[in-house]
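[1] Below: sequence and its predicted model.
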Amino acid sequence: MALTKPTQELWHDLKQAADLLKWSGVDLFKVATKLSEYGSGRRFSGAHENCGEHSGG
């Protein structure tokens, strides 16, 4: 059974939102890594760990 046009559009929009969230997580992980390297590691280590958990790393 084929998807209706509104359902296809919703699926496409949800897929785009999921992709944006994924890449935002990747960006956050990179920032947390850089902050950790610059000596703010203790303060931001929790953010770094959280990003790793959610990115599958």
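    Received, thanks. Numbering: from 1, shown residues only.

[2] alpha carbons only for contacts and neighbour counts from here, please
    Fine.

[3] which secondary structure elements does the top helix by length along the chain contact?
    Criterion DSSP state H: the longest helix present in the chain is helix 5-35. Applying 3 or more CA pairs under 8 Å, 6 or more residues apart in numbering; DSSP states H and E, one finds that helix 5-35 contacts helix 41-54.

[4] which residues touch Arg42?
    Ser36 (CA atoms under 8 Å, 6 or more residues apart in numbering).

[5] now it: how far from Trp23?
    24 Å (CA to CA, to the nearest Å).

[6] Okay, one more to line up with it:
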Amino acid sequence: MLRWTIVFLVVAIVAALFGFGGIAAAATDFARILFFIFLVLFVISLVMGMMRRG
């Protein structure tokens, strides 16, 4: 999932460089959403791993 976040971030940067405002905004929003989903899943897996040890 982190790979998709990076892909959409790169798409947003390239689209912004070429002046495609709508495409850049959509790709940026999608990358941001995927990043936060990845972050939540990371924290959940971190907490579950700590609970298993303790």
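    Structure's in. What do you need? Since this is a predicted model, take the numbers as computed values, not measurements.

[7] Report the buried residues of the longest helix of structure 1.
    By neighbour count on 16 or more other CA atoms under 10 Å, the buried set for helix 5-35 of structure 1 is 25-26, 28-29, 32-33, 35.

[8] What sits closest to the residue sitting nearest the centre point of structure 1 if chain neighbours are left out?
    With distances taken as CA atoms, centre = their mean, the residue of structure 1 nearest its centroid is Gly25 (2.4 Å). Leaving aside its chain neighbours, Gly25 of structure 1 sits nearest to Cys51 (6.2 Å; criterion: CA to CA, 6 or more residues apart in numbering).

[9] Now do the same contact list for the one you found.
    Cys51 of structure 1 makes contact with 25-26, 28-29 under the criterion CA under 8 Å, 6+ apart.

[10] what lines up against Arg32 of structure 2 once you look at structure 1?
    Aligned by TM-score structural alignment, Arg32 of structure 2 pairs with Ala18 of structure 1.

[11] Distance check, Leu28 of structure 1 against His54 of structure 1.
    Computed as CA to CA, the Leu28 of structure 1 to His54 of structure 1 distance reads 11 Å.

[12] One more: Trp11 of structure 1?
    22 Å.

[13] mind checking what Val43 of structure 2 lines up with in structure 1?
    Counting by TM-score structural alignment, the partner of Val43 of structure 2 is Phe29.

[14] Verify the contact between its match and Gly52 for me.
    Yes - between Phe29 of structure 1 and Gly52 there is a contact at 6.9 Å, judged by CA atoms under 8 Å.
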